[in-house]
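A.B. asks: The sequence and its predicted three-dimensional model are supplied below.
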Amino acid sequence: MNGISNSNDIIPTFDYTGKIRILESSNFEQSQQLKDQCREFVDKITEFSTIVSSFLDLLKEKSEQIEKEKLKAIGLRNKAEKEAENRKILEQRLIILIKERKAEFDRLTAQYDSLVKIEQEQASFIETLSGK
């Protein structure tokens, strides 16, 4: 080089505390402020990330609870629908049973009436035979 300092050359300087700095003190202070601001930004991003992570965990937990309750509701609905079908089947069976019992009752009533009639005829026949 020709002895003339280029603007790109690094020139050491001293700050107000007497420390050697490669940057000028104003640039160094600005870089320190930028460093502090970056650190604050990173801290805030980390905090935000933690909050988002907690929120996502909470959402996942709630979605699992919702899914569980949804399946439970579907099961209860299916059970209720099945119960309605079971009641209809039971009602049909009971109607058939009632009809069968009524038919049996009618048959037994007719048989009873027939036996009463035969008893009366036999009593009448016995009476005529005994000559009364």
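C.D. replies: On my side now, so go ahead.
A.B. asks: Could you use CA atoms for every contact and neighbour count after this?
C.D. replies: Will do.
A.B. asks: Next one: S54 from T46, what distance?
C.D. replies: As judged by Cα to Cα, to the nearest Å, S54 and T46 stand 12 Å apart.
A.B. asks: Please enumerate the helices of the protein.
C.D. replies: Remark: helices assigned in the chain by DSSP state H are 25-130.
A.B. asks: The residue lying closest to I20 once chain neighbours are set aside: what's it in contact with?
C.D. replies: Once flanking residues are discounted, I20 sits nearest to F14: 4.6 Å by Cα to Cα, 6 or more residues apart in numbering. Shown in contact with F14 (Cα atoms under 8 Å, 6 or more residues apart in numbering): 20-21, 25.
A.B. asks: And here is the other one:
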Amino acid sequence: MSEELEKAGLYIDDIYRLRVQDPAIANETNELRDECLEYADKLQEFKKYAEDFHNIISGFAKDVEKEKLRAIGTQNLLKTIAKERQAEQQVYQSKIHEKNIELERLRNEYQYLQRIESEQQEIINNFLLNQ
């Protein structure tokens, strides 16, 4: 009788229920559905892990970008300080040069005045001797 039912496209399963589909195919279909559901669950879990990983990496990227900008700012500050010191050094060297020129001028003036003093002293001495 089961062959006659099969020819008509009807099947009897393990618990003696009448089915339109072959029980072996129905079992494989159920197994495939269970595997697909398990695969979908694992895929969702993987998607969650990937999103978590992306969020963590994005956080690190933001931190790295902040540190990069801070480092660039510090570098620029150091360059500015170096340029200021160089400018300051040039100002001081210019002042030293000016003071050296003034010192030389004053030495020459002092020597000139010493010569004048000695000449005047000589004139005074000659005058006193001649009187």
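C.D. replies: Yes, it's here. What you see is a predicted model, and the numbers here were worked out from it, not measured in a lab.
A.B. asks: TM-score for these two?
C.D. replies: Once superposed, chain against chain, the TM-score is 0.72 (TM-score structural alignment, normalised by the length of the second structure); 110 aligned residues with a Cα RMSD of 2.2 Å.
A.B. asks: Out of the contacts of F14 of the first structure, who's the most crowded?
C.D. replies: The residue in the contacts of F14 of the first structure with the most neighbours, by other Cα atoms under 10 Å, is S25 (15 neighbours).
A.B. asks: That one reaches D15, doesn't it?
C.D. replies: Yes - between S25 of the first structure and D15 there is a contact at 5.8 Å, judged by Cα atoms under 8 Å.
A.B. asks: residues near I12 of the second structure, how many?
C.D. replies: With other Cα under 10 Å as criterion, I12 of the second structure counts 16.
A.B. asks: Please report how far it lies from N27 of the second structure.
C.D. replies: The separation that I12 of the second structure has from N27 of the second structure, given Cα to Cα, amounts to 13 Å.
A.B. asks: Likewise for Y92 of the second structure?
C.D. replies: Y92 of the second structure is 96 Å from N27 of the second structure, by Cα to Cα.
A.B. asks: Also G73 of the second structure?
C.D. replies: From G73 of the second structure over to N27 of the second structure the distance is 68 Å, taken as Cα to Cα.
A.B. asks: against the second structure, where does stretch 105-125 of the first structure fall?
C.D. replies: Stretch 105-125 of the first structure lines up with residues 107-127 of the second structure when matched by TM-score structural alignment.
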